[in-house]
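K.L.:
sequence? don't have it. structure:
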């Protein structure tokens, strides 16, 4: 099951781990958007200064997108 680790580059906030197999990550303009069949659930603007890594249970962390 894929999971996504969201880390704030400036260290201002804690890391967030998203472990929902229904969510997909897409990019639209300067936004990273986590959605499922019901629509968007989380949108992060590029200017917020975060990094997003895909983390699979059976593999090491990989960059998303």
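P.N.:
Everything's here; your move. A quick note: this is a predicted structure, and the numbers were derived from the prediction, not measured.

K.L.:
going forward, measure contacts and count neighbours with C-alpha atoms only.
P.N.:
Will do.

K.L.:
residues contacting residue 1?
P.N.:
With contacts taken as Cα atoms under 8 Å, 6 or more residues apart in numbering, residue 1 has the following neighbours: 19, 21, 56, 57.

K.L.:
hmm, who's touching stretch 29-41?
P.N.:
Contacts made with stretch 29-41 from outside it, assessed by Cα under 8 Å, 6+ apart, are listed as 22, 23, 24, 25, 26, 27, 42, 43, 44, 45, 46, 47.

K.L.:
Need the distance between the two termini of it.
P.N.:
Using Cα to Cα, to the nearest Å, the end-to-end distance of stretch 29-41 comes to 17 Å.

K.L.:
If we go by neighbour counts, what in that stretch is buried?
P.N.:
For stretch 29-41, a neighbour-count test (16 or more other Cα atoms under 10 Å) marks 32, 33, 34, 35 as buried.

K.L.:
second one coming, line it up with the first:
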């Protein structure tokens, strides 16, 4: 499962996850897409950081 944590200034963090999740960083937006299309768009000026937190395929397979 692909998973990101989005940290905002002045509010709680958001975890976004989906098996087919892709992140597209644009001029003013962080856009998350999945196999069905647009899943979430967040204005860049609201975001403190974005970090991918899922396991790599090697870690999931145990070696």
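P.N.:
That came through fine. Predicted, not measured: the structure shown is a model, and the values here were computed from it.

K.L.:
Just flag the most distant two among the contacts of residue 1 of structure 1.
P.N.:
The distance between the two most remote of the contacts of residue 1 of structure 1 (Cα to Cα) is 12.0 Å, for 21 and 57.

K.L.:
Now for those two: what residues contact both?
P.N.:
1, 2.

K.L.:
Translate residue 28 of structure 1 into the numbering of structure 2.
P.N.:
Mapped onto structure 2 by TM-score structural alignment, residue 28 of structure 1 lines up with residue 26.

K.L.:
try residue 40 of structure 1
P.N.:
Residue 40 of structure 1 maps onto residue 38 of structure 2 when the alignment is built from TM-score structural alignment.

K.L.:
Is that match located within a strand, as I assumed?
P.N.:
Yes - secondary structure of residue 38 of structure 2, determined by DSSP: H, G, I helix; E, B strand; the rest coil: located in a strand.

K.L.:
Could you say which helix or strand holds residue 13 of structure 1?
P.N.:
No secondary structure element spans residue 13 of structure 1, as it lies outside all helices and strands (assigned by DSSP states H and E).

K.L.:
how near is it to residue 7 of structure 1?
P.N.:
8 Å.

K.L.:
For these two, work out which one has more neighbours and name it.
P.N.:
Of the pair residue 13 of structure 1 and residue 7, residue 7 is the one with more neighbours under other Cα atoms under 10 Å, namely 18 against 10.

K.L.:
Fine by me, thanks again.
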